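Asker: pasting a predicted model and its sequence here:
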Amino acid sequence: MRNSLAHILALALKEFLALLRDKRSRIVIIVPPIVQLFVFGFAASYDLNEVPVAVYDEDRGGAARELLARIEGSPNFSVLQHIGSDAEIAPLIDGRRVLLVVHLGPRFSADLARGETAPLQVIIDGRNSNTAMTALNYLRSLVLDFNRAWQQAQGQTGPPVKLQMRAWYNENLQSQWFIVPGIVGSLMLVVTLLVTALSVAREREQGTFDQLLVTPLRPVEILIGKAIPGMVIGLLEATLIVALMTWFFDIPLRGSIPALYLGILLFLLATVGIGLMISAIALTQQQAILGAFLFIVPAVILSGFTTPIANMPEPVQWLTYLDPLRYFLVIVRGVTLEGDGFALLFHQFWPMALIGAITLAMAGWLFRHRMY
């Protein structure tokens, strides 16, 4: 028993010494956790500040101005635009310029003055159900405060303002409709990145990498050969997850399926490029796995998978443009919930293609300089 404990402690000490003697391992152990601490501390937040709001006030009476003053004075809302017709609502929601539209009818103040219940319509973007529910809770609290103040001032009973909600794209605000499409990208990222990141490191450990170098294959051919398995595996997994998403979870596919698969291929191209860069740098499988997960965790956090990008500090928002998962989540959620096609998703396609081209070029450069 005593000998076994001594052997375990000696092995643990050896592993610690091996990590501390390796300069790359020391950097990986110390620097990334500190960087991630600051990034996640700013980026990962479920609170909403300055939610973009448009106001459609057909009443313009005293009660309407009082309620709107409460909304404008709240730190949770930012009134960006006052509109004058129903036709202006759809472009604001479709273009993601506002999260919700507050509509006060022409008899809002008159109904309150007579002691009747006045409806307050709220049209909200339901694509992100978590954000929508949080914003609705903020607005519901404001309406309750307004009701209490109005009752005290007028000596009335019963709720004077009744909130009527209408959600677009995700009518019942089902969280699965928002989360499950995002899982498609997250799982593809994990599987594809690990497959490609381990490819060269595994051969280095097994001693077969030197044999690969003496073959007639050029570095670019080796690069392509290493990229194909990751893309094929990722494509098959994406197909399986999309099928389960529609059949098992009953999530609609309202948009163009060819546009979705073009997004999948471009996302796989970018992910494979990043994985091959990690694989070219890593000398062991342990370093490759650690490098892959050090990219995966920030990529998921910064993609908008759980928390809205608009709620992150501006420097962190700029950092998200380097994350291919950010663009793919817009594509998969646009196809499933919004019915998007090629034209509407073009601005998500080309950034992933650019990231894939740059990362594959960098991986090829690293292969050429580390092979010989």
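Answerer: Good, I have the coordinates.

Asker: going forward, measure contacts and count neighbours with C-alpha atoms only.
Answerer: Fine.

Asker: would you mark the buried spots in the host helix or strand of Leu276?
Answerer: Counting by DSSP states H and E, the element that carries Leu276 is helix 257-281. Across helix 257-281, burial judged by 16 or more other CA atoms under 10 Å covers 257, 259-261, 263-281.

Asker: quick check: closest non-adjacent residue to Asp210.
Answerer: Arg204 (7.7 Å; CA to CA, 6 or more residues apart in numbering).

Asker: need the next SSE after the helix or strand hosting the one you found, C-terminal direction.
Answerer: According to DSSP H and E, Arg204 maps onto helix 175-206. Using DSSP H and E, the helix or strand that follows helix 175-206 in sequence is helix 209-213.

Asker: by contact count, what packs against the following helix or strand past that next one?
Answerer: Proceeding C-terminally, helix 209-213 gives way to helix 219-247 as the next helix or strand, assigned by DSSP H and E. Under the contact definition 3 or more CA pairs under 8 Å, 6 or more residues apart in numbering; DSSP states H and E, helix 219-247 sits against helix 175-206, helix 257-281, helix 342-371.

Asker: with distance to Gln81 added, can I get those helices in a markdown table?
Answerer: Below are those laid out as a markdown table (distance: least, CA to CA, whole Å):
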| stretch | distance to Gln81 |
| --- | --- |
| helix 175-206 | 27 |
| helix 257-281 | 33 |
| helix 342-371 | 24 |
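
Asker: most packed of the ones you listed?
Answerer: helix 257-281 (a mean of 25; mean count of other CA atoms under 10 Å).

Asker: take this one as well and set it beside the first:
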Amino acid sequence: MVEGIPYTVLFTALGIGGNVLMHGYLGYPMHANIGWMFLTTILYVLAYQALGVLIIGITPVLRDGVTLAAFYGLLGFTFAGFTFPIEQMPYPAQIFSFLFPIRYYFKIYVNQALNGLDIGYSIGFMLSLVAFLVLPLFVFVRIKKAAIYQNFPIK
């Protein structure tokens, strides 16, 4: 798993750099402590990396994993509430939106940066991001066997 550390550092630096650029240099509103947004960015990056490990673990071929990840990523923007409020979506779509870490990141961003709410209102969303970190445990044995025995199926 050490191979993923450079990506974690890179994407976290990009996220934190984006926050610093937006809220520091460009003057976007930040009505709370920016440190909470930094922590949220770290959790967000780790949550999506955990999902990546899960997707690679459940798909037998890398090509299928990349296709599934692209499909999942596209739906993430739809179900995050960026363009259409989640509360106005049909109930099944509201339930489906809970499967995307970007939803929780967006909720924390709105609570902290835009509304300036106490961090207590965002802790539940942060814990939801942490919950994504257990997903790789479900495919750990399969990935370990594939790495040890080099049994990567080819279609």
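Answerer: Here it is on my side, so go on. Here the structure is a predicted model, which means the values were calculated and not measured.

Asker: following element in sequence after the helix holding Leu276 of structure 1, please.
Answerer: According to DSSP H and E, the helix or strand after helix 257-281 of structure 1 is helix 285-302.

Asker: what does that next one contact?
Answerer: Contact with helix 285-302 of structure 1 is made by 25, 28, 32, 36, 39-40, 43-44, 186, 189-190, 193-194, 197-198, 201-202, 205, 275, 278-279, 282, 307, 309, 316, 319-320, 323, 325-326, as judged by CA atoms under 8 Å, 6 or more residues apart in numbering.

Asker: same question, stretch 3-19 of structure 2
Answerer: Contacts with stretch 3-19 of structure 2, where a contact means CA under 8 Å, 6+ apart, come from Met37, Phe38, Thr41, Ile42, Val45, Leu46, Gln49.

Asker: can you give me the helices for the stretch 51-200 of structure 1?
Answerer: Applying DSSP state H, counting those that start in this stretch to the stretch 51-200 of structure 1 gives helices spanning 62-73, 89-94, 108-113, 129-154, 175-206.

Asker: which residue in structure 1 lines up with Trp74 of structure 2?
Answerer: If you look again at residue 74 of structure 2, you'll see it is Leu, not Trp. By TM-score structural alignment, Leu74 of structure 2 lines up with Val297 in structure 1.

Asker: what's the local residue count around Phe305 of structure 1?
Answerer: 22 (other CA atoms under 10 Å).

Asker: ok, and the closest non-adjacent residue to it?
Answerer: Per CA to CA, 6+ apart, closest to Phe305 of structure 1 is Gly182, 6.1 Å.

Asker: tell me how far the residue minimising distance to the centre of structure 1 lies from Leu198 of structure 1.
Answerer: When CA atoms, centre = their mean is applied to structure 1, the residue found nearest the centroid is Gly304 (2.2 Å). Separation of Gly304 of structure 1 from Leu198 of structure 1 (CA to CA, to the nearest Å): 27 Å.

Asker: for Phe267 of structure 1, same thing?
Answerer: With CA to CA as the criterion, Phe267 of structure 1 and Leu198 of structure 1 are 19 Å apart.

Asker: got it, and Leu5 of structure 1?
Answerer: Taking CA to CA, one finds Leu5 of structure 1 at 33 Å from Leu198 of structure 1.

Asker: Phe42 of structure 1 too?
Answerer: 31 Å.

Asker: same deal with Pro315 of structure 1?
Answerer: Taken as CA to CA, the span from Pro315 of structure 1 to Leu198 of structure 1 is 32 Å.

Asker: what does Ala343 of structure 1 give?
Answerer: 37 Å.

Asker: go on, Pro252 of structure 1?
Answerer: In terms of CA to CA, Pro252 of structure 1 sits 36 Å off from Leu198 of structure 1.

Asker: which is the next helix or strand following the helix or strand hosting Leu13 of structure 1?
Answerer: Remark: Leu13 of structure 1 resides in helix 2-21, with elements defined by DSSP H and E. Using DSSP H and E, the helix or strand that follows helix 2-21 of structure 1 towards the C-terminus is helix 23-43.

Asker: residues in contact with that next one?
Answerer: 19-20, 287, 291, 294, 298, 301-302, 307, 309, 311-313, 316.

Asker: want to throw those residues into JSON lines with neighbour count and distance to Ile224 of structure 1?
Answerer: Below are the contacts of helix 23-43 of structure 1 laid out as JSON lines (neighbours: other CA atoms under 10 Å; distance: CA to CA, whole Å):
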{"residue": "Leu19", "neighbour count": "16", "distance to Ile224 of structure 1": "32"}
{"residue": "Leu20", "neighbour count": "14", "distance to Ile224 of structure 1": "35"}
{"residue": "Gln287", "neighbour count": "19", "distance to Ile224 of structure 1": "22"}
{"residue": "Gly291", "neighbour count": "22", "distance to Ile224 of structure 1": "21"}
{"residue": "Leu294", "neighbour count": "15", "distance to Ile224 of structure 1": "24"}
{"residue": "Pro298", "neighbour count": "17", "distance to Ile224 of structure 1": "27"}
{"residue": "Ile301", "neighbour count": "21", "distance to Ile224 of structure 1": "30"}
{"residue": "Leu302", "neighbour count": "27", "distance to Ile224 of structure 1": "29"}
{"residue": "Thr307", "neighbour count": "21", "distance to Ile224 of structure 1": "35"}
{"residue": "Ile309", "neighbour count": "21", "distance to Ile224 of structure 1": "34"}
{"residue": "Asn311", "neighbour count": "20", "distance to Ile224 of structure 1": "39"}
{"residue": "Met312", "neighbour count": "22", "distance to Ile224 of structure 1": "37"}
{"residue": "Pro313", "neighbour count": "12", "distance to Ile224 of structure 1": "38"}
{"residue": "Val316", "neighbour count": "17", "distance to Ile224 of structure 1": "33"}
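
Asker: thanks a lot, see you next time.
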